[in-house]
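Colleague: here are the coordinates; sequence isn't available:
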């Protein structure tokens, strides 16, 4: 069987309704007909999409993967037709949220659900948040502009900001977030509370080529101000591989201050904060979630991860601040 657009709608309806019976009613089909079609879809894909349980139907791990792709296709088609993004038949609000890789978005989704319940009442269906990560802020903002994302949490290096994107609104969440450095735990500087950038003049550096400027622009600027040219010998996007190179002492790299230490590496602040970025919330009107509520969720989530790194917890206590809430 060749998979068709209508089959994606069936899969999404079953997931949103949590029941084949309710999905059939929402789609105007009989239950036997929908069950038969779903079985053919699963046979075509080669694995079950849903686990049949006493309370209805729950997506399998494979089903969740297929659902993420199906929602992207259906939303993209709606955008091409100039239609509003599809709303789950259950009436549950759906938010497509983008951002940079790291722990923040996971905490945002949890905090957003709590704030939404407080605003709408405990009996209101919790919002469904679909997440897309990309190390490039420009790429994420382009997806928001195109309507493929509703909102995003992005970072901008101060002095290397991404130009404003037409149709995309932005608000600052964290005005100043310092870049830290990741080094091997047995590095001679690992015992220091802060590290002078000039003390790393003889090190090889690792950058993520998918970041805006390849991560190189702000690094080169700061190193040149310190009197040396950095040796950028490794360009690696995979986080696991990057950690292996740093933890074995082959190079050092810039790191988010909320990065988790351990498994052979430590994350330390630079003396004087020579490389600083900003954390923003970006969104496209109309946004399925009130931007004021979303901004608060990002603020709360950020505060929740500050203490994941002891060095950053100390830095934040002395110099950290959040932007004012949206009015």
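Modeller: In hand now; what should we look at? What you are looking at is a predicted structure, and each value in this text was computed from that prediction instead of being measured.
Colleague: okay, CA-based contacts and neighbour counts for the rest of this
Modeller: Fine.
Colleague: distance between the ends of stretch 207-225?
Modeller: Chord length of stretch 207-225, first to last residue, is 19 Å (Cα to Cα, to the nearest Å).
Colleague: Stretch 228-241 too?
Modeller: Start-to-end span of stretch 228-241 (Cα to Cα) is 27 Å.
Colleague: For that stretch, which residues meet the burial criterion?
Modeller: Buried residues in stretch 228-241, counted by 16 or more other Cα atoms under 10 Å: 228, 230, 232, 234-237.
Colleague: same check, this time on stretch 253-263
Modeller: By neighbour count on 16+ other Cα under 10 Å, the buried set for stretch 253-263 is 253-261.
Colleague: and what of stretch 53-69?
Modeller: Buried residues in stretch 53-69, defined by neighbour count with 16+ other Cα under 10 Å: 56-59, 63, 66-67.
Colleague: swap in stretch 110-121?
Modeller: Going by neighbour count (16+ other Cα under 10 Å), the buried part of stretch 110-121 is 111-113, 115-117.
Colleague: take a look at this one as well, against the first:
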């Protein structure tokens, strides 16, 4: 049998979990099948790689040698695959747009604009709650661009080497039923919501921590937070069971209103990201301009936010030259 990368992954999985049974579960294999595979690997390499007893599996001296080489080879091969995937699209960048989005309010508008501008282009989308997952997909060549948001002046992780440019800078609003006593206010002090229950979508950024800190500054700790998808957040607000933080460009829903939080204790920046070495980088400025235009289009459906922006010029769409 010739030794392959998949065999090295097996050895690493057993070492990392300390158990053939646990490694089998991690790899999605039956334990007897993984045991038989390990035995074939050991025969190929000329000796046992693990000492196995009721306490688990521990690498032998030969096993440590194989693991040392595997921990160099596997990341190197992954890097090669990622680089190849990014460069494979060279020459097709103007005819293919693969977007990932984290609850992006402008994804539909951006797709519409690109489809009208380039009717023969192939456009696809992928949704995730995790900006890190989407950034990894850009790094590996499976996506071209990411639309995501961050709170305040935060930036996404630099681990994946993406370039990030701002599309817009928004105040965070609160979503309320029309019958809520605060719905008639032009702005809502965060402190006035101290007795409310909250609905929120999941995510992997710092927004939850920033929200908790803002509540603490306002003198309260949120009573309860329901973490669920956007549609269920709306359902909870409609039912009067919760209020929700919302992007200022949130599409109006009958029976609900969005109101700015007084003194803008929370901000949300919408960003577009891409890898600087990928073909997508060559037309990133063009895509960014379309994203800013799609955001501007979205303002027309929210006259309350438009009126608020007139008095708060530091918010809203980002100037392309300064993006």
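Modeller: Sure, I can see it. Computed from a predicted model, the values in this text were never measured in an experiment.
Colleague: circling back to that earlier point, just the ones of the buried residues of stretch 253-263 of structure 1 in strands?
Modeller: Per DSSP state E, strands hold the following members of these: 253-255.
Colleague: where along structure 1 do the helices fall?
Modeller: Using DSSP state H, the helices found in structure 1 span residues 5-17, 20-27, 31-45, 61-80, 104-120, 137-145, 216-225, 239-247, 291-305, 310-319.
Colleague: Comparing those helices, which comes out most buried?
Modeller: Highest mean neighbour count among these (mean count of other Cα atoms under 10 Å): helix 137-145, with a mean of 22.
Colleague: which residues of structure 2 does that helix align to?
Modeller: Aligning helix 137-145 of structure 1 against structure 2 (TM-score structural alignment) gives residues 131-139.
Colleague: With structure 1 overlaid, how far apart is the matching stretch on average?
Modeller: Overlaying structure 1 shows stretch 131-139 of structure 2 at a mean distance of 2.3 Å from the equivalent residues (mean Cα distance after the TM-score superposition for structure 1).
Colleague: Grab the most central residue of structure 1 for me.
Modeller: Among the residues of structure 1, the one closest to the centroid is residue 99, at 3.5 Å (Cα atoms, centre = their mean).
Colleague: Quick one: map that residue onto structure 2.
Modeller: Using TM-score structural alignment, residue 99 of structure 1 pairs with residue 101 in structure 2.
Colleague: swap in residue 269 of structure 1?
Modeller: By TM-score structural alignment, residue 269 of structure 1 lines up with residue 260 in structure 2.
Colleague: quick one: that match and residue 155 of structure 2, what's the gap?
Modeller: Distance, residue 260 of structure 2 to residue 155 of structure 2, using Cα to Cα: 23 Å.
Colleague: Neighbour count for these two, which is higher?
Modeller: residue 260 (26 against 14; other Cα atoms under 10 Å).
Colleague: Surely that one is in contact with residue 185?
Modeller: No. Using Cα atoms under 8 Å, residue 260 of structure 2 is not in contact with residue 185, being 9.3 Å away.
Colleague: In contact with residue 169 of structure 2, which residues are there?
Modeller: 267-270, 314-318 (Cα atoms under 8 Å, 6 or more residues apart in numbering).
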